[in-house]
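**Student:** quick one, what's the 3D model for this:
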Amino acid sequence: MPPDGYSGVTRLEDTDFNGTLAVIINNKRFQNKMAAQLNQSNNVCIQAREVGRLIRHSPDLNLTDSELMQYIDIFMDLLSDLKYLVADRKAQEAVDKLNQLKLNTLTITTADITTVLNSAIKEKQQDALEAIKEDTKEAIECIQEKAKASIQHLMNVKDSITNVKTFTCASLNRITASKRSSISEIKCEAKKQKQEIEKTGAKEREKLKQVAGELPQREIKIQATHTTSRREELEENMREDLIKFYRKYYSNIPVSPLVEEHDVPLTDFYVHPPLTSIDMQRKFGQCQDFPKKASIHSYRDVFLRGDGELYKDIYITANAGVGKTSFAKKICMTWCQAHRPTEMVEQTFKSEDINSMKTFEFLFMVSLRDVDTSICDLDNMIESSILHYLARFSRFSRLDLEDILNERACLVLLDGLDEWAHPTSCVRGRRDVHATPHIPARERCTVLTTTRPWKLDVIKLGTSQIDRHIEINELDETSTKELTSNAITVLNRQSLPDQPKTVEDFESATSTLKLDNLRYIPYILLQMICLWFDGKSIGRTKCEIYTNIITLTLSRGLLKIDNKGLPPMRGQNLETTYEIPHCLKSNNICKSHYEVLIGLALLAFKKLFSPKAESNLVFDRSEVLQVI
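**Tutor:** Okay, here's the model as predicted:
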């Protein structure tokens, strides 16, 4: 401990921030709890102690913006130490508050102010009572001393009388006068102390009257505190229920669309795809827009502008099979980890992404493909597809939801805009099926929408409706190998724990194939891995690869309905009616199910080239049954 001001300190409760850091820095046992090297001359604890010293000794108690940002970063680094503090709930709540302070989103509630006022009043009352007790004690001690002196004086007189046999009248008069003088002094001193006590008591009574006069105002504040406490409890309950809901329903993805029943944790399987921001620029005097592209490396690049402000309307586009939904789910899981850390999966998240997601107090993820086709309002979508499924849904009203969306930093994920059409029965009179959902304008709410590129082209958004456009690109060589490794690891765990296959085996099996860019499309790559893992031929050309995928799909479908095959179809007649590709002719399973394949091909053709683009991907089951 530092020698100045800490010599009598023996407990943590009796010291301050500076003293606590001194103990951590100088006690070697704390190295076991810190990832930072405490023996280094400029470790994070020493930096934090220096910041505390600079703030305490600042002559004008002012900081520049750059100094404030630097100091906050140092404190956040200290409280995010990877060995112990990163998993400590109170430390991470402090990091959250610091992050909000940094982004200027920290809210000082009425409860905070009331707590400070109550503490100050209580301290003043305690000081007053202590002052009265101290003055009373001093007065009593003074009176006792005077009385003791008088008694001693009388005893001396008694002794003198005992030793003298003869007294004169003058001697007796002197003794009497001395006694009267002592008694008079005692009375004067007692009167003086009484006046001092009355004076002090009058002052304290005035203070107590002042406090009593403030009681009605305090009652109002207490009522406001109760309201605030209820609101804070409701928000905490909703946040907790959202995290439980997302971790149950959005934390897993299938290894492949062919084996949807084999779900695996998203954190074990997901590979972050390459992202590119697209900013449209128009040169002076020209009508054509020129895209300016830049790589995206973190969630901060996705959600925050260069000045630290949040984007409000973000659109993520990607072609089929690239992973728009998986990308949205990973954002959702990162938010859950930021607000309720789970140590088991901690290493699968980037710390900078966790910090970025702490910016958002609430996250609402809506799968547009699952939304009721009659709903076109954002708040109704959240209420019907999320709130109604939370554990304590009856406690959360529509007004609570609107207050949170308006007053708290919120992120809304709308997944699959291309799989949703605006209802023609819209009560607001919007009849265009390509129109976007009705989204209220809110200061602290960010809406991120995923879609295929064609949808973004047809809705024709104005510059005020989109301020961030990001494209999910196909995988590169590194991410392809990572996804392959993850998929094979999961399949080994489920099927071949004793005889695992390796990435090298897959690379060897596909090295001579003409895969072109197929291996960079996650959807196709995973299906090829499943073919290879099942011991099936992947194929040497695109046609053969697609045929083998169809065959595997049919095989698994037949197993699901517990049927070895459908009744024989009119294969010969269909061969004379349609030109069947050679790859299908040479495959027995496909050959025995021509009618099903031809019907599905006809449906795919009609939907793909339909003028109603909104029905390309999502259509009723009855339409499928009509053609097979």
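**Student:** use CA for all of it now, contacts and neighbours both
**Tutor:** Fine.
**Student:** pull the residues that contact stretch 603-617.
**Tutor:** Outside stretch 603-617, the residues that touch it by C-alpha atoms under 8 Å, 6 or more residues apart in numbering are D418, E419, W420, A421, V433, H434, V624, V627.
**Student:** quick one: F290 is in a strand?
**Tutor:** Yes. Assessed by DSSP: H, G, I helix; E, B strand; the rest coil, F290 belongs to a strand.
**Student:** nearest residue to it other than its sequence neighbours?
**Tutor:** Q281 (5.1 Å; C-alpha to C-alpha, 6 or more residues apart in numbering).
**Student:** just to be sure, the one you found is in a strand?
**Tutor:** Yes. Counting by three-state DSSP, Q281 is part of a strand.
**Student:** settle this for me: it is touching D289, isn't it.
**Tutor:** Yes. Taking C-alpha atoms under 8 Å as the definition, Q281 is a contact partner of D289 at 5.5 Å.
**Student:** list the contacts of I589.
**Tutor:** I589 touches T551, L554, S555, counting by C-alpha under 8 Å, 6+ apart.
**Student:** state the helix or strand in which it lies.
**Tutor:** Secondary structure assignment for I589, by DSSP states H and E: helix 588-591.
**Student:** and A131, how far from L584?
**Tutor:** According to C-alpha to C-alpha, to the nearest Å, A131 and L584 sit 99 Å apart.
**Student:** higher neighbour count, those two?
**Tutor:** L584 (21 against 15; other C-alpha atoms under 10 Å).
**Student:** another for comparison:
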Amino acid sequence: MHQPKPCPNSICDDIRDEIIKKHRYKRPSWKNTSAEQWTSNHWELAKCFMPPDGYAGVSNIQGTDFNGVISVMMNCSHFDGTMSFIIASQQPSGPCLLTKAREISNSIRHSPTCKVQATDLNEIFKTMLAILEDSRVLAHDTDAQDAASKLKQLQNESTDISLTDVYQLLKESQEASEQACQVSAEAKVEIKTLMDKIRELENKFDNSQTCVKNVNPEMEDTIYAQKVLELRRRLIKHYTDNTQYVSVMQNHDISLMEIYATPAIHRVDTKKDGKRKKSEPVFTYKGMFYIEHESKQRIFIQGEPGKGKSTFASKLVLDWCNECISARGPTEKDTDFSDTETLKVFKFVFYIALRDSRNQRKVTDMIKKQIIEKIYFDKDVDSAHILLQTILEKEKCLVVQDGLDEWSDPEKEAGLPLLAASLQSIVLITTRPWKMSDDRLKNSQVDCLLEIEGVKDSFVLCRKVLDCLISDDLDRKVVQFTRYIHDNGLAGLLATPMLITPIVCLWVDNTYLTGSSCQIYTIIIDGMLKKANTQTEYFQDPPFQCFNNTKHIKPNLKQIESLSKAAFYLLLNIERENALVFSEADILKHISIEEKMFAITSGILSERTVSTLSYRPSTCSFFHTNVQEFLAAIHIASNEKLIYDVIVPYFDCHQNAWFEISHVFKFLCGLNINAANILSRAIDECQQQLYDRQHSICMKTVCQIQDFVTSGFVEH
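**Tutor:** Coordinates of the predicted model:
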């Protein structure tokens, strides 16, 4: 009797025993497998659960037929928990779906005619789809759902495909026959008979095509509905995978729903004279989308940097997803914007970040680039794009355009991305307030204007962030943090939600602030630098007061100077669409590849690869606009001559451009008050020149300039 070779590592016996234990009938097919490959090829283990004949030579799932794969699932008890039904060949209710599928496969493989009756074919489709759409695991598997989608398409269009293929095959036969030069008399008769039959079939084919064109509208509606459901499924998965979590600190993500705090939003009314005035607060989605029971097509949400515009947009998208799958998040009914059922009116919500589509004009092209190309295989992108346009024409959709201030028309004509007026979509646009003064943006295009001013209760958000960072004694920590904020006069900084997380994280790390915005961003940058270089050194004579007591900036001062120069020249780029999101080539004009990698490692700079069908270009941006503005202010503070050499010519090219650098001016006041005075004087001179040319002045513009100049001197 042949004895198995002993295992040199004494583990094969254990694996053998586990295989026997997992086999439903305790009879593994040992002659299929090679024990020597058990540790290197998992498919050698799977072959133990296949039929005993015909599978010894296969080495992977691609080389295994349907019967072999289905046998693994039926014979290995590991799969018992992966299907919603009991896996067994026989049970009181009849054989399970896997058994039925194997019987179908065997009957087709051994059929002498390879023909299937229409009723049997429908049963085959039903069985296979039931397996692919099983609720336990496969319903959530992208590959399985792709296969199910193709199977449904084949089921609904099988007759048309078959007839077309047959007709085309016979046409090719006819062409080949006509090219024959020498044939026998008997063959000529046969060819003539064949050609007569082809022409007869051609007439029938033409008639059948007419019938196809007049196919039952209900079938067309069914096919369309299936494609719509498939797109929604993919879209929801895309949003939940990419929007559901936010970063609290390095390598620490948390659900947006857990940390989200209620925003403070109010309506802004536009008077007949064009003036805008703050109006009533908005607490619900219904109050946002409807005014006096009438829906508005274009809704704008304006807000200063870091006030929560993008976060609110992301929360809305997730609320829509939860409504679609009937899985409500933790939102309580007594909180603002808890009426998520209002979002059910939208068949689709399409979220696009305008900063990632700076070279595009059409909304449909933006959706294709940012969404369709990410959720469909390349071969299906064009058909999905056509489906998108049909959906936008037929269905009520919401298009969220995040960051209008980070986009400008490549052809410098339109104030908004282009969306066909006949479409039924409602558009929600977030932007900084200065963009609302764009001459290309008409009052008639603004159906509803809202303003977000941060969160209703900053300390609620502080508590949620603290809850993510500490494991015990939360109430006592919240009291201590609240006292720290009030004692140091930092409450004003909490009005900007973006600053709350770093302020809380710094406090947890025993790093304390005094209230200056310059100091806040200095400490944020100082903390980020240690990710790229842990070396520490303190300034004896810091170039700016806010650099005092930092320990990572001095060892990396050369990199900070290079990044500040890049931030300045990119921010004041004549091509304004490249100011905030720029190509790798653009930033490498100002810094080296090594400095770019340093900035990316630290997190100060982010790099994103944009997937397209033909190539994968790379774009870069600073991790937040305020950081780019702070770094640009550092460069100006060290090079005052740039104010008249670069900034004033930039003002000459772009009317009212001084609003775009209002935050730069504020930071400059905290860094170098002399440079800030020079910039203030330059702005006043440009305003005077504009007045001399137009012989009039807008008091609103004057007040806005006064406001940001005042805020700058408060920073000082």
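**Student:** what are the ranges of the strands in the stretch 251-400 of the second structure?
**Tutor:** Using DSSP state E, counting those that start in this stretch, the strands of the stretch 251-400 of the second structure run over 252-255, 263-270, 276-281, 290-291, 294-295, 298-302, 348-353, 397-402.
**Student:** how far off centre is stretch 617-628 of the first structure?
**Tutor:** Counting by C-alpha atoms, centre = their mean, to the nearest Å, stretch 617-628 of the first structure is centred 40 Å from the centre of its parent chain.
**Student:** and it, end to end?
**Tutor:** OK, stretch 617-628 of the first structure end separation, C-alpha to C-alpha: 18 Å.
**Student:** matching residues in the first structure for the lengthiest helix in the second structure?
**Tutor:** Counting residues, the longest helix in the second structure under DSSP state H turns out to be helix 142-178. Alignment note (TM-score structural alignment): helix 142-178 of the second structure is unmatched in the first structure.
**Student:** show the subsequent helix or strand relative to that helix.
**Tutor:** helix 185-213.
**Student:** equivalent range in the first structure for the next helix-or-strand element following that following helix?
**Tutor:** The helix or strand immediately downstream of helix 185-213 of the second structure is helix 217-243, counting by DSSP H and E. Mapping helix 217-243 of the second structure onto the first structure (TM-score structural alignment) gives residues 224-250.
**Student:** pull out the buried positions in the matching stretch.
**Tutor:** 224-225, 234-235, 237-247, 250 (16 or more other C-alpha atoms under 10 Å).
**Student:** from those, which single one is nearest L117 of the first structure?
**Tutor:** T225 (12.2 Å; C-alpha to C-alpha).
**Student:** mind listing what the closest one touches?
**Tutor:** By C-alpha under 8 Å, 6+ apart, the neighbours of T225 of the first structure are T110, A111, T114.
**Student:** of the residues you listed, which belong to strands?
**Tutor:** Among the contacts of T225 of the first structure, no member falls in strands (DSSP state E).
**Student:** how long is stretch 585-602 of the second structure end to end?
**Tutor:** With C-alpha to C-alpha, one end of stretch 585-602 of the second structure sits 20 Å from the other.
**Student:** for it, give me every contacting residue.
**Tutor:** Contacts for stretch 585-602 of the second structure (C-alpha under 8 Å, 6+ apart): 528-532, 559, 562-563, 565-566, 570, 605-607, 620.
**Student:** among the residues you listed, which ones are in strands?
**Tutor:** L605, S606, E607, C620.
**Student:** how about the alignment partner in the second structure of D370 of the first structure: what's its closest non-neighbour residue?
**Tutor:** The alignment partner of D370 of the first structure in the second structure, by TM-score structural alignment, is D356. Once flanking residues are discounted, D356 of the second structure sits nearest to V581: 7.4 Å by C-alpha to C-alpha, 6+ apart.
**Student:** on that earlier part again, identify the residue of the second structure aligned to the residue nearest to F290 of the first structure.
**Tutor:** That one, Q281 of the first structure, aligns with K271 by TM-score structural alignment.
**Student:** ok, back up a step: how about the strands of the stretch 251-400 of the second structure in CSV, adding distance to S71 of the second structure?
**Tutor:** Listed next are the strands of the stretch 251-400 of the second structure as CSV, based on distance: least, C-alpha to C-alpha, whole Å:
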stretch, distance to S71 of the second structure
strand 252-255, 40
strand 263-270, 55
strand 276-281, 63
strand 290-291, 57
strand 294-295, 56
strand 298-302, 56
strand 348-353, 41
strand 397-402, 45
